[in-house]
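Asks: Take this sequence and fold it.
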Amino acid sequence: MAESLYIPTAASKAEKYEAILPQVEALIQGESDTYANLANVAAVLKEAFGFFWVGFYLVKGEQLVLGPFQGPLACTRIGFGKGVCGTAWKEAKTHLVPDVEAFPGHIACSSASKSEIVVPGFREGKVWIVLDVDSDRLDDFDQDDVAYLEQLMAIVDSQA
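Replies: Purely as a prediction, here's the structure:
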């Protein structure tokens, strides 16, 4: 795929996801470098939706370590079960957080972050990565984000 992206401008969130998912798959298909793929996926999400922060944390031992991302500076390491990302890793499930201040143990990498969604990725049945998406608005994510970002992570998992 060329280094271009089609994002419908007058479209619903679901329609934007429907447009970008096959493009992401084509973009990363055949590329063997995981970091290059993750960087492009983060860029696609940032460009398509204008999220405040979007990126990946990779499981390394008992910590999540910052991987490719788009947005302001981020926490470099997150412990197992700590914050939203560490909890999504520990529980091996997506976490949708309408107000990060209300999440017990939230790690404030940026005080501008107001809501968050974290989606784990799996290899051989174990979490190997989490996708972290932050918004600077409260309650900015919904079940459409859950469904489509889980589909996106399935694409990432299949290509990584």
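
Asks: from here on, contacts and neighbour counts on C-alpha atoms
Replies: Noted.

Asks: For the most centrally placed residue in the chain, give its distance to P8.
Replies: Geometric centre of the chain, nearest residue: L131, 2.7 Å, by Cα atoms, centre = their mean. Counting by Cα to Cα, to the nearest Å, the gap from L131 to P8 is 23 Å.

Asks: picking up where we left off before, would you mind confirming that the residue nearest to the centre of the chain is in contact with G55?
Replies: Yes: counting by Cα atoms under 8 Å, a contact exists between L131 and G55, whose distance comes to 5.8 Å.

Asks: burial count for G71?
Replies: G71 is surrounded by 15 other residues when neighbours are defined as other Cα atoms under 10 Å.

Asks: Not counting its neighbours along the chain, what's nearest it?
Replies: Distances taken as Cα to Cα, 6 or more residues apart in numbering place W53 nearest to G71, at 4.6 Å, with adjacent residues excluded.

Asks: the strands in this protein, which residues?
Replies: Per DSSP state E, the chain has strands spanning 53-60, 63-70, 77-79, 95-97, 115-123, 126-135. These are given in chain order.

Asks: can you put those strands in TSV and add distance to Y148?
Replies: What follows is the strands of the chain, written out as TSV (distance: least, Cα to Cα, whole Å):
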stretch	distance to Y148
strand 53-60	15
strand 63-70	19
strand 77-79	25
strand 95-97	13
strand 115-123	10
strand 126-135	12
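
Asks: Nearest to I28, out of these?
Replies: In this view, the strands of the chain are compared for proximity to I28 by Cα to Cα, and strand 63-70 is the closest at 14.3 Å.

Asks: picking up where we left off before, so how far is S110 from the residue nearest to G71?
Replies: If you measure W53 against S110 using Cα to Cα, the figure is 10 Å.

Asks: Now the second one, please; I'll put the structures next to each other:
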Amino acid sequence: MSFENLKPEVLKIVRNSEISEKQRLTEVCNLLQTTIAYYDWVGFYFANYEGKTLHLETFAGLPTNHAVIPFGKGICGQVAESNANFVVPDVEAQDNYIACSISVKAEIVIPLFKNGKNIGQIDVDSNTIDPFTKEDEVFLVWLNEEVTKIL
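Replies: Coordinates of the predicted model:
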């Protein structure tokens, strides 16, 4: 399914006010993880600025031991500090990488902004080396813009 075809599906989930915000985020994760072949794990982390940590709220894929990530640690922690998208074609080439699974080969992390503040991020892991394109990045930025409307 193309990203353009996924957009109405995402909007249908995000705009479903009959279920909780957390359930909507979980359904978005499930949609992406089951629809896009190289999205093997999808999760939303949210920032705790007092503790300078990220907390995993919802995800689809195998469970991870990394439910709390300090700012600056790993790809997600770096995005919490940089406020910038981070695409990692090959995780083995990264010095500051936290392995969530030995099968993960690539990662893309896009920050979530609410009223100009980085409140969290969407994290996507792939078991394929270098699968992410500019289209993935553009789609995930759009998705995050839609998600922040319900937060």
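
Asks: Under the alignment, what does the residue nearest to the centre of structure 1 map to in structure 2?
Replies: Under the alignment (TM-score structural alignment), L131 of structure 1 pairs with I122 in structure 2.

Asks: does that match really touch F44, like I thought?
Replies: Yes: taking Cα under 8 Å as the contact criterion, I122 of structure 2 and F44 are neighbours in contact, 4.6 Å apart.

Asks: For the residue nearest to the centre of structure 1, which residues are in contact?
Replies: For L131 of structure 1, the set of contacting residues under the criterion of Cα atoms under 8 Å, 6 or more residues apart in numbering consists of 54-57, 118-121, 153.

Asks: Residue in structure 2 paired with G79 of structure 1?
Replies: With TM-score structural alignment as the matching criterion, the partner of G79 of structure 1 in structure 2 is P70.

Asks: Chain neighbours aside, what residue packs nearest to its match?
Replies: Closest residue in space to P70 of structure 2, ignoring its immediate chain neighbours: T53 at 4.3 Å, by Cα to Cα, 6+ apart.

Asks: quick revisit: how close does the residue nearest to the centre of structure 1 sit to A88 of structure 1?
Replies: Between L131 of structure 1 and A88 of structure 1 the computed distance is 10 Å (Cα to Cα).

Asks: Now for these two: what residues contact both?
Replies: With contacts defined as Cα under 8 Å, 6+ apart, the residues shared by L131 of structure 1 and A88 are 118-120.

Asks: Which stretch of structure 1 lines up against stretch 20-27 of structure 2?
Replies: Going by TM-score structural alignment, stretch 20-27 of structure 2 sits over residues 33-40 in structure 1.

Asks: Check which residues of the matching stretch are buried.
Replies: For stretch 33-40 of structure 1, the buried set under the neighbour-count rule, 16 or more other Cα atoms under 10 Å, comprises 37-40.

Asks: Same question for stretch 70-88 of structure 1.
Replies: Residues of stretch 70-88 of structure 1 classed as buried under the neighbour-count rule (16+ other Cα under 10 Å) are 70, 77-88.

Asks: Endpoints of it, how far apart?
Replies: Between the opening and closing residues of stretch 70-88 of structure 1 we find a distance of 20 Å, counting by Cα to Cα.

Asks: for stretch 110-124 of structure 1, same thing?
Replies: End residues of stretch 110-124 of structure 1 are separated by 33 Å (Cα to Cα).

Asks: in structure 1, which spans are helices?
Replies: 13-28, 34-49, 83-91, 143-159 (DSSP state H).

Asks: Which one of those helices lies nearest to E101 of structure 1?
Replies: With Cα to Cα, the closest approach to E101 of structure 1 among the helices of structure 1 belongs to helix 83-91: 10.9 Å.

Asks: Tell me what angle that closest one forms with strand 115-123.
Replies: With axes from the mean of the first three to the mean of the last three Cα atoms, to 10 degrees defining the directions, helix 83-91 of structure 1 sits at 30 degrees from strand 115-123.

Asks: And the contacts of helix 83-91 of structure 1?
Replies: By Cα under 8 Å, 6+ apart, the list of residues contacting helix 83-91 of structure 1 from outside reads 64, 78-81, 94-95, 103-107, 118-120, 127, 129-130, 132.

Asks: Alright, I will stop here.
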